[in-house]
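K.L.:
Here you go, sequence then predicted model.
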Amino acid sequence: MVLWGAIVNACAIIAGGFLGVLIPRISDRIRRTVMQGLGLSIAVLGITMAIKPANILLTIFSLVAGGVIGELFRIEDRLQQLGDWLERTVARGSKHNARMGSVAEGFVTATLVFCIGAMAILGSLDSGLRHNHDILYTKAMLDGFLAIIFASTLGIGVVFSAVPILLYEGIISLTAALISSGLGSGDLDAVIAQITAVGGVLIIGIGINILEIKRINVGNLLPAIVIAAVGMPLYHALF
């Protein structure tokens, strides 16, 4: 089922949100340790994806060219600006209605964290192309824990963020599935293998960011996925 990963992710956010409302605030030590465990798990998942058979030269080219494009268009900065704008909008609204502002703040903050990121895109693509939901399952665990933290401080509004998450990831998954149906089995297998390898490298970067080892601008590397998908058929046609 193409949408299963997105459904599991949304359910994890709902469950985590309700738990966060019911239980006391989680201590910083517990939060840090759990996030470190999740960061390690995400890095391992990325490694298992990156080592799958693929054209290593095309993988390197995709990452380099994608990084250049991402930096030129400042994708990561623009995503951050979008988040800042939404937060300012919510803050202005909360001055007029404190209760609704509180719900809106939890909703917007959680939606931004859960939607804006490479993992949601990569996981949804993997669900649509391969019907493999491992990335979204891992993201569901991460989002579920984060939902507990957010809801314990921001309230019930966090639960409602499950709706845009389901729509966002579901649309990407369905689009990827439709595109894959138009490719031959041989071409599709090659494209999936290449996207998986490039996506695995980006997932490793997300794990490194969560572990706070070094800040990697994963958002600026997202064009590498498109280059990998388009580059593999071109490579076969030329060589």
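P.N.:
Done, it's in. Owing to the predicted nature of the structure, the values given are computational and were not obtained by experimental measurement. Residues are numbered from 1 along each chain as shown.
K.L.:
Please make it C-alpha for all contacts and neighbour counts, starting now.
P.N.:
OK.
K.L.:
Check which element follows the helix ranked longest in the chain along the chain.
P.N.:
The residue-count maximum for a helix in the chain (DSSP state H) belongs to helix 185-211. Once helix 185-211 ends, the next helix or strand along the chain (criterion: DSSP states H and E) is helix 223-238.
K.L.:
For that next one, which residues meet the burial criterion?
P.N.:
223, 224, 225, 227, 228, 229, 231, 232 (16 or more other CA atoms under 10 Å).
K.L.:
this is the comparison structure:
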Amino acid sequence: MIGPIIDSGCLLAGGLAGAYSSHLVPKRIKESLPPIFGVVTLCMGMTLVNKVAAMPVVVAALLLGTLLGELFFAERLLSAIIKKLLLATRRRRDMPVDEATVLSLVTLVSAFCFGSMGIFGAVTEAITGKPDILLAKAVLDIFSGLLFGAVFGGIVGCIALPQFAVLTLCYLCGNFCAPFMTPPLLGDFTACGGVIFAATGLRMCGIRMFPVINMLPALLLAPPLSLLWQHIFGA
């Protein structure tokens, strides 16, 4: 389980370092770099979508999964939790705790904790024993942590804790599911995550505020729907 440990460690280090060195980061850098991370996230998502085995499976999983997320108000619940944490942990009175800040942090939580690159990387390491994907994500996360830590403070470093929990859970699930994950199932799962990753990138760029948290149940639906598709159509 090398990947989850290194990835979350890099985010923790980057977030804390960014919080303590925020005064050294010019305002123009804080404003100009986040969209670049969004573009990189979007491009990685588009790459993952190419792994698809059956596009109808991905479409059905995304529609049904998002419907479930909307019914249970997943993103609204996460927003409320983050806002309470901000109010409880802020050290500076000048740190804003408004809807825009909460919305930005929800986007960061979805990108760091629930991004398809992390989930797929943890599952892949469990199946193949290779942490390459999470090591690449760790490089992105340490620089992302530095930047967003300078903007939002030490709370960005704290995101490493739920991130590690999510990645560990995905790793354990990957160990359990490895015997059943055929290439088509893994391809549809990856493509579904790629779409969510692309939506996260668009959200980070400020182009469209997709409900990425509400879309996450699609990842659970993609493998069984892919299996059903293979059983019916044989492909």
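P.N.:
Okay, I see it. Every value quoted in this text rests on a predicted model; they were computed, and no experiment measured them.
K.L.:
TM between them?
P.N.:
In this superposition the chains share a TM-score of 0.76, using TM-score structural alignment, normalised by the length of the second structure; 217 aligned residues with a CA RMSD of 3.1 Å.
K.L.:
follow-up on the earlier one: between the buried residues of helix 223-238 of the first structure, which sits nearest residue 123 of the first structure?
P.N.:
residue 225 (12.0 Å; CA to CA).
K.L.:
and that closest one, what pairs with it in the second structure?
P.N.:
For residue 225 of the first structure, the aligned position in the second structure is residue 219, judged by TM-score structural alignment.
K.L.:
Now do the contacts for its match.
P.N.:
Contacts for residue 219 of the second structure (CA atoms under 8 Å, 6 or more residues apart in numbering) come out as 61, 65, 189, 192, 193.
K.L.:
From residue 12 of the second structure, how far off is it?
P.N.:
26 Å (CA to CA, to the nearest Å).
K.L.:
Same check on residue 118 of the second structure?
P.N.:
Applying CA to CA to residue 118 of the second structure and residue 12 of the second structure gives a distance of 15 Å.
K.L.:
do residue 202 of the second structure as well
P.N.:
Distance of residue 202 of the second structure to residue 12 of the second structure, given as CA to CA: 25 Å.
K.L.:
follow-up on the earlier one: greatest separation within the contacts of residue 219 of the second structure: which pair is it?
P.N.:
65 and 189 (12.5 Å).
K.L.:
Please say which of the two ends up with more neighbours.
P.N.:
The neighbour comparison of residue 65 of the second structure against residue 189 (other CA atoms under 10 Å) goes to residue 189, with 31 against 21.
K.L.:
So what does the more buried one match up with in the first structure?
P.N.:
Aligned partner of residue 189 of the second structure by TM-score structural alignment: residue 195.
K.L.:
need the contact list for its match.
P.N.:
So residue 195 of the first structure contacts 225, 228, 229 (CA under 8 Å, 6+ apart).
K.L.:
got it, and residue 193 of the second structure?
P.N.:
45, 48, 49, 115, 116, 117, 120, 219.
K.L.:
who's in contact with the strand or helix carrying residue 5 of the second structure?
P.N.:
Assessed by DSSP H and E, residue 5 of the second structure sits inside helix 2-20. Outside helix 2-20 of the second structure, the residues within contact range by CA under 8 Å, 6+ apart are 121-122, 125, 131-132, 134-135, 137-139, 141-161, 163-164, 167-168.
K.L.:
Narrow those residues to just the buried residues.
P.N.:
Judged by 16+ other CA under 10 Å, buried ones among the contacts of helix 2-20 of the second structure: 121-122, 125, 131, 134-135, 137-138, 141-160, 163-164, 167-168.
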